[in-house]
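Colleague: coords please:
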Amino acid sequence: MLRRFAAAALFSLAFAASALAADKPHRIAIQVDQNDPQVMNLALNNATNVIEYYRAKNEDVEIDIVTYGPGLHMLRSDTSPVQDRIRRLKDFVFPGKIQFSACGNTRQGMEKAEGHAISVVPDATIVPSGVVHLMELQEQGWSYVRP
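Modeller: Have a look, this model is predicted:
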């Protein structure tokens, strides 16, 4: 009798754990800190693969591509070699969500060094600090990838 009760309890715990895992959101932060089109494209490929994987499972995913340092060029209006891919990916992700986060500290430093205002692509959001943003996402349970 005790064995049956223990087996039933273990089964219930396993079922509850799998149900909780299924309800857990899929969230990934992808870091880009290099002014390298290969790295930028790899980050976008990673995002596309994650979107396709969870779409096939009929599950939503949230992605945040965070740029800082030389990687900010990925989201600069005047220097991004991947602007078209960013725009297409933004449309492709639905019903999931993708955000492109640009480091405000880096932008400010580039503006000072270059002597003019720097704009980012329309799909990007300025965050105060790219590194802090990544850290806070991880503290909230986001997975982290650096291509």
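Colleague: only C-alpha atoms for contact and neighbour calcs from this point on.
Modeller: Will do.
Colleague: All the helices of this structure, in order from the start?
Modeller: 2-23, 37-56, 83-92, 104-114, 130-139 (DSSP state H).
Colleague: Compute the inter-axis angle for the last one and helix 104-114.
Modeller: By that I understand helix 130-139. 170 degrees (axes from the mean of the first three to the mean of the last three CA atoms, to 10 degrees).
Colleague: List the buried residues for helix 130-139?
Modeller: 130, 131, 133, 134, 137 (16 or more other CA atoms under 10 Å).
Colleague: re earlier: okay, the helices of the chain in a markdown table with distance to residue 124 next?
Modeller: Below are the helices of the chain laid out as a markdown table (distance: least, CA to CA, whole Å):
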| stretch | distance to residue 124 |
| --- | --- |
| helix 2-23 | 28 |
| helix 37-56 | 14 |
| helix 83-92 | 9 |
| helix 104-114 | 11 |
| helix 130-139 | 12 |
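Colleague: Please give the structure of this sequence too, so both can be compared:
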Amino acid sequence: MNPRDRIKLLGVGLAGLGVAGVAQAQSQGPVSAKPISSEPWKVAMQLSDGLEQAYEGLINIQNVLQLDPKMRFIVVGYGKAIHFLLNGTKTPQGALFEGLIGSLANQGVQFKACVNTLTFLRIPKKRVVLEATFVQTGVYELVKLQSEGWYYIKP
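Modeller: Now for the predicted structure:
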């Protein structure tokens, strides 16, 4: 057998292995996350850029909690995104943020609203959803959480 025929035969064999691997992976279904630690991961999420970012971040949390319901999240809202924490604000798809926030809060997600942003924008605290608590400064809260071992994410 000449060298070119050997290469062709090797290529056919490798291609067959690849197809078998794909077929096996497809038959196994979704792969679940494997915990690195016995303790639940703690994640602090910054939402400050606007309603699109807020919606994306909350959907990300929803997806992660389907994989690992033990994960803990604190969402800190400030800046342009503070409006997602206000009663009556709609998602880019037209649903109320309140429904998504309520659903996530029922799964243990905490929400924190920045008082400095509310004051600057002249938004009364009574407009903030009931699930949210108040922190004086959103950035300070995120730094504090990181110093306490929380992972930081900004979608």
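Colleague: Superposed, what's their TM-score?
Modeller: Once superposed, chain against chain, the TM-score is 0.70 (TM-score structural alignment, normalised by the length of structure 1); 114 aligned residues with a CA RMSD of 1.7 Å.
Colleague: Relative to residue 147 of structure 1, which of the helices of structure 1 is closest?
Modeller: helix 37-56 (5.9 Å; CA to CA).
Colleague: How about residues contacting the closest one?
Modeller: Defining contact as CA atoms under 8 Å, 6 or more residues apart in numbering, one finds that helix 37-56 of structure 1 is touched by 30-32, 34, 60-61, 63, 65, 71, 74, 81-82, 85-86, 89, 93, 96, 146-147.
Colleague: From the residues you listed, keep the buried residues only.
Modeller: Buried, going by 16+ other CA under 10 Å: 30-32, 34, 60-61, 63, 65, 71, 74, 81-82, 86, 89, 93, 96, 147, out of these.
Colleague: returning to what we had before: residue 14 of structure 1: which of the buried residues of helix 130-139 of structure 1 is nearest?
Modeller: residue 137 (28.1 Å).
Colleague: Let me see the contact set for the equivalent of that closest one over in structure 2.
Modeller: Aligned counterpart of residue 137 of structure 1 in structure 2: residue 145 (TM-score structural alignment). Residue 145 of structure 2 makes contact with residue 44, according to CA under 8 Å, 6+ apart.
Colleague: Output the residue interval of structure 1 matched by the longest helix belonging to structure 2.
Modeller: Ordering each helix of structure 2 by length in residues (DSSP H) puts helix 3-28 first. Under TM-score structural alignment, helix 3-28 of structure 2 has no counterpart anywhere in structure 1.
Colleague: surely residue 83 of structure 1 meets residue 89?
Modeller: No - when contacts are counted by CA atoms under 8 Å, residue 83 of structure 1 is not listed as touching residue 89 (9.9 Å).
Colleague: Return the residue of structure 2 aligned against residue 66 of structure 1.
Modeller: Match for residue 66 of structure 1 (TM-score structural alignment): residue 76.
Colleague: right, and its match touches residue 109 too?
Modeller: No - if you go by CA under 8 Å, residue 76 of structure 2 and residue 109 don't touch, sitting 10.8 Å apart.
Colleague: quick one, which of those two is more surrounded?
Modeller: residue 76 (27 against 22; other CA atoms under 10 Å).
Colleague: ok, that one - contacts?
Modeller: The contact partners of residue 76 of structure 2, taken as CA under 8 Å, 6+ apart, are 44, 45, 46, 47, 111, 112, 113, 114, 138, 141, 142.
Colleague: Would you point out the most distant pair within those residues?
Modeller: 44 and 114 (14.2 Å).
Colleague: Who's the closest spatial neighbour of the aligned residue in structure 1 for residue 131 of structure 2, skipping the chain neighbours?
Modeller: With TM-score structural alignment defining the correspondence, residue 131 of structure 2 maps onto residue 123 in structure 1. Counting by CA to CA, 6 or more residues apart in numbering, residue 100 is the residue found nearest to residue 123 of structure 1 once chain neighbours are left out, at 6.6 Å.
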